[in-house]
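**Student:** Okay, structure incoming, though there's no sequence with it:
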């Protein structure tokens, strides 16, 4: 699936819920399905700067696709990174770099987060794109 197709699925899933309590619960559930990061990557080198909670993110190349793993010490934040990993993991670096993140606005996520969590969300996206950029330069 392309990033756009995955994002469309996420938008559709979030539209099934009537209120933000249900959406938060869904995000928490998504966080529980997150492919866990190996303990050796739970270091300061892998912490996303700008997040209120601790969020560890690792990326590896596998068959010219970036595979992300992550974890967080906060359940909502874990759900947020799970959504991002679902959208961007197992994709070509160029596709990640060029991808649109408008789906986040479409599901209303940014407007329902505290300012510090919203800043953390931006930092997570930035780190994902930075990993993709680093891997893209290795391919070229």
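**Tutor:** Nice, thanks for sending it over. Bear in mind the structure is a predicted one, so any value in this text is a computation, not a measurement.
**Student:** Going by C-alpha atoms from here, please, whenever you check contacts or count neighbours.
**Tutor:** Fine.
**Student:** Nearest residue to the middle of the protein?
**Tutor:** Geometric centre of the chain, nearest residue: residue 84, 2.1 Å, by Cα atoms, centre = their mean.
**Student:** this is the other structure I want to compare:
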């Protein structure tokens, strides 16, 4: 159940043969992402459990379970900005009630990220996925 934006990333990963190229692509995805305004880089938006500094700011359109989920994110590490961009592609535009149904580990495994990220980075991705789930669940409840 991946979004078209995530499918585009998955297709690009299939095309790229080695992990150095894939890492470069992840970094490029992060560079293309709009920066999160400094005013939103506060403890309330900070994701705990990441080795790098990470902030996620929800952007919900509508109300209740049919509201559309979106977020902005930021990190002080370029590779992590890229991982945020991948998560954005995975979740952005979904109804908030559908966010919890996304099997993020399985989708990210399609990219090989489960095998090529350090344990610290993997823990950080898990922390971001958990935060995304909590933000969407809170929005679904109104």
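**Tutor:** Looks like it came in fine. This structure is a prediction, so every number in the text was calculated from the model and none was measured.
**Student:** TM-score for this pair?
**Tutor:** The TM-score (TM-score structural alignment, normalised by the length of structure 1) is 0.91; 137 aligned residues with a Cα RMSD of 1.4 Å.
**Student:** what do we get in structure 2 for the residue nearest to the centre of structure 1?
**Tutor:** With TM-score structural alignment as the criterion, residue 84 of structure 1 lines up with residue 87 in structure 2.
**Student:** Same question for residue 96 of structure 1.
**Tutor:** Checking with TM-score structural alignment, residue 96 of structure 1 has residue 99 as its match.
**Student:** buried stuff in stretch 113-130 of structure 1?
**Tutor:** The neighbour-count check on stretch 113-130 of structure 1 (16 or more other Cα atoms under 10 Å) flags 117, 118, 119, 120, 121, 122, 123, 124, 125, 127, 128, 129 as buried.
**Student:** Make a markdown table out of these and add distance to residue 60 of structure 1.
**Tutor:** Listed next are the buried residues of stretch 113-130 of structure 1 as a markdown table, based on distance: Cα to Cα, whole Å:
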| residue | distance to residue 60 of structure 1 |
| --- | --- |
| 117 | 26 |
| 118 | 26 |
| 119 | 25 |
| 120 | 22 |
| 121 | 21 |
| 122 | 21 |
| 123 | 19 |
| 124 | 16 |
| 125 | 16 |
| 127 | 13 |
| 128 | 11 |
| 129 | 13 |
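**Student:** Where do the strands of structure 2 begin and end?
**Tutor:** Counting by DSSP state E, one finds strands in structure 2 at the ranges 54-58, 71-75.
**Student:** which residues in structure 2 form helices?
**Tutor:** Listed in chain order, the helices of structure 2 (DSSP state H) span residues 4-15, 19-32, 78-91, 96-99, 104-110, 113-116, 119-141.
**Student:** Great, nothing more from me.
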